[in-house]
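S.K.: Structure, please.
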Amino acid sequence: MTTTVPALQEPTERQEQAAASPWRSAWRNLRRRPIAMLGLGIIVLFVLAALLAPVLAGLSGWGPTDTDQSAVDPYLAGLPRGSLGGISGAHWLGVEPGLGHDIYARLLYGAQISLLVAFSAAVLITVVGVTLGVLAGYFGGKTDMLISRFMDIMMSFPSLIFMMALLSVAKDINRVLLLIIVMSLFTWPYIARVIRGQTISLKHREYVEAARASGTTSARIVLTEILPNLSSTIIVYITLAIPSLIGAEAGLTFLGVGVQPPTPSWGQMISDSYTYYKSDPMFFVLPCTCLFLVVLGFTLFGDALRDVLDPKGGNG
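M.R.: Here you go, the predicted structure:
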């Protein structure tokens, strides 16, 4: 008598996708989207440029605050010598009019400031917004009323005017730290409101009711049942908030209340360059292009990530 051993069948692609974790499936779907990969590539490029700014700037031999008076013409109001803003073997992207700062080095270090402010503010906004949003949505009642009214008050402020006022008054505090705090102060209610709504929906799900009926504490329910199901919303929000924060930092610096000279910043460079857009257009074009590209990268990747992780638009 012989025993027939059934042949092992290779798992189908659909079965593999079902067995894979949601994050692996999301990454697989993202890789199939050229726009998402383009956005991610731009993000990685600028993040590496910011992290390696001292090394990359050192290759050119110039630091962000070094000056080269020989590269500018004092008889032409300090305009760079040569064509295209003084681009040469010594200065790969030219020099700034006046003091002759190397634009290549300042763009690299400006990326550090922009990304540091944006990432730090996004983390602070997320921590505060998610904490208050979950508390309001899960506990409801007076807790929800107090937090929701506080959110309404914060959202009613004309944020740009108040940011400028606070940044102008507090001049003795580190400008980068102050930018992070002030931008977070007026931005956290937006994610808090989204998280509150989704928490209200999640707390009535069967698995949450079962955990509550079994005597599980509220803190444990929030940590093990609520927050894991909010992770995709949180990640998408952070990805889409970063380009807005980068633009806000550049805008506030452009208006003169953000990062101050000689600290390099894209907003500061744009503010200094717009008066030279006719005589030295490269000085204006280069920081604007960097700002445009990094915002574009985060926007493309964030939109694709939202479509992959939350295809129904977060209606949960």
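
S.K.: going forward, measure contacts between C-alpha atoms and count neighbours the same way
M.R.: Fine.

S.K.: Next, the buried residues of the lengthiest helix in the chain.
M.R.: What stands out as the longest helix in the chain, according to DSSP state H, is helix 103-139. By 16 or more other Cα atoms under 10 Å, the buried positions in helix 103-139 come out as 103-122, 124-130, 132-138.

S.K.: For the comparison step, fold the sequence that follows:
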Amino acid sequence: MRRLARRFLRNPGAVVGLFLLLVLALVALLGPGLVGDPLEQNLLERLKPPSPEHPLGTDQLGRDVLARVVHGARISLGVGFGVVLLASLLGTAVGLLAGGLGGRWDNLLMRLTDVFFAFPSLILAMAIAAALGPNLGNTVLAVALVTWPIYARLVRAQVLALREREFVEAARALGAGQGRILLRHLLPNALTPVLVQASYEVGAAILTAAGLSFIGFGAQPPTPEWGAMVAETRNYMAEAPWAATAPALGILLTVLAFNLLGDGLRDVLDPRGR
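M.R.: Sure thing, here's the model as predicted:
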């Protein structure tokens, strides 16, 4: 672990990404208790520029932009981690079964993933979100349903490369059943690329969810979700650019942090890459 930590700390991009994520985590955990109500309106204070009373200004309804951005950090991070958790569990299970069982099961499960890969992910997520109804929970489910095939393909490839290795043959020779081999020997050895991919996908999930909210298929006003905030304030860019710029910067920094962290994890955990 010390060697892995040293390798990670030698990557300046990974350190920057980790620092940004720690700051975002603190904002999401502690920030909502330190700022005001993100839904409180004051039309007499609408579209006010940044000031000591409102450090990031106010929006078209007089709501404090800082309070909405801080509360939006918790929502956006929750969406990102929720999507990755659902998608990785489903994709890992499908990939493990397809690679471990092989034969007809492999063909059936991989053709199912091909169906999802046949559609553009954003269009498919829009269709699912529209069918389920536009809200935050359905957005998480919709984005998870279009991203699980990535994990399925990744885990299947790892299992196919591992299932003929000597330690698996030794387990079979000792009488281990198929389920024990899958869960005890193949799954732990296939998780490293899943962890790296998950670190990238959290940022991608946040970006996709924000895009769905921007076009009306995700979180609905007055929920302080970053994509919905940009959508609400985009018509006021000329007179109050801070109202849309603040949540957009939140999306930018969060996605950048997860991408930098993913690069660092890949360098540390993948010896072939080094």
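
S.K.: TM-score for these two?
M.R.: After superposition, the two chains reach a TM-score (TM-score structural alignment, normalised by the length of structure 2) of 0.95; 274 aligned residues with a Cα RMSD of 1.6 Å.

S.K.: In structure 2, what range does stretch 282-302 of structure 1 match?
M.R.: Aligned by TM-score structural alignment, stretch 282-302 of structure 1 falls on residues 242-262 of structure 2.

S.K.: again, but for stretch 113-120 of structure 1
M.R.: Aligned using TM-score structural alignment, stretch 113-120 of structure 1 spans residues 75-82 in structure 2.

S.K.: mean per-residue distance, the matching stretch to structure 1?
M.R.: Compared with structure 1 after fitting, stretch 75-82 of structure 2 deviates on average by 0.8 Å (mean Cα distance after the TM-score superposition for structure 1).

S.K.: Residue 216 of structure 2 matches what in structure 1?
M.R.: Taking TM-score structural alignment, the alignment pairs residue 216 of structure 2 with residue 256 from structure 1.

S.K.: Contacts only, for its match.
M.R.: Residue 256 of structure 1 sits next to residue 268 when contact means Cα atoms under 8 Å, 6 or more residues apart in numbering.

S.K.: Give me the contact list for stretch 27-47 of structure 2.
M.R.: Taking Cα under 8 Å, 6+ apart as the rule, stretch 27-47 of structure 2 contacts 57-68, 70-74, 77, 222-224, 239-240, 243.

S.K.: can we see that at 10 Å?
M.R.: Defining contact as Cα atoms under 10 Å, 6 or more residues apart in numbering, one finds that stretch 27-47 of structure 2 is touched by 21-25, 54, 57-78, 221-224, 233, 236, 239-243.

S.K.: How many residues are close by residue 142 of structure 1?
M.R.: Residue 142 of structure 1 has 10 neighbours, counted by other Cα atoms under 10 Å.

S.K.: In which helix or strand does it reside?
M.R.: helix 141-156 (DSSP states H and E).

S.K.: ditto for residue 165 of structure 1
M.R.: Element membership of residue 165 of structure 1 [criterion: DSSP H and E] is helix 159-169.

S.K.: Can you name the next helix or strand after that helix?
M.R.: helix 175-185.

S.K.: next SSE after that next one?
M.R.: That would be, after helix 175-185 of structure 1 and using DSSP H and E, helix 188-202.

S.K.: In terms of secondary structure, what does that next one contact?
M.R.: Where contact means 3 or more Cα pairs under 10 Å, 6 or more residues apart in numbering; DSSP states H and E, helix 188-202 of structure 1 is packed against helix 103-139, helix 141-156, helix 227-254.

S.K.: Pull up the gap between the match of residue 216 of structure 2 and residue 182 of structure 1, please.
M.R.: Going from residue 256 of structure 1 to residue 182 of structure 1 by Cα to Cα, to the nearest Å gives 15 Å.

S.K.: Would you enumerate the residues in contact with the residue most central in space within structure 1?
M.R.: For structure 1, the residue nearest the mean C-alpha position is residue 242 (1.9 Å; Cα atoms, centre = their mean). If a contact means Cα under 10 Å, 6+ apart, then residue 242 of structure 1 has 114-115, 117-123, 248, 294-295, 298-299, 302 as its contacts.

S.K.: Distance from stretch 106-119 of structure 2 to the middle of the chain?
M.R.: 22 Å (Cα atoms, centre = their mean, to the nearest Å).

S.K.: so it corresponds to what in structure 1?
M.R.: Mapping stretch 106-119 of structure 2 onto structure 1 (TM-score structural alignment) gives residues 144-157.

S.K.: Give me the neighbour count for the closest residue to residue 128 of structure 1 other than its chain neighbours.
M.R.: In space, and not counting its chain neighbours, residue 128 of structure 1 is closest to residue 188: 6.5 Å by Cα to Cα, 6 or more residues apart in numbering. Residue 188 of structure 1 has 24 neighbours, counted by other Cα under 10 Å.

S.K.: Structure 2: which residue goes with residue 188 of structure 1?
M.R.: For residue 188 of structure 1, the residue aligned by TM-score structural alignment is residue 148.

S.K.: Give me the neighbour count for residue 163 of structure 1.
M.R.: 21.

S.K.: cool, and the one 5 residues further on?
M.R.: For residue 168 of structure 1, the tally of surrounding residues (other Cα under 10 Å) stands at 13.

S.K.: That one matches what in structure 2?
M.R.: Mapped onto structure 2 by TM-score structural alignment, residue 168 of structure 1 lines up with residue 130.

S.K.: So that match versus residue 139 of structure 2, what's the distance?
M.R.: Using Cα to Cα, residue 130 of structure 2 is found at 9 Å from residue 139 of structure 2.
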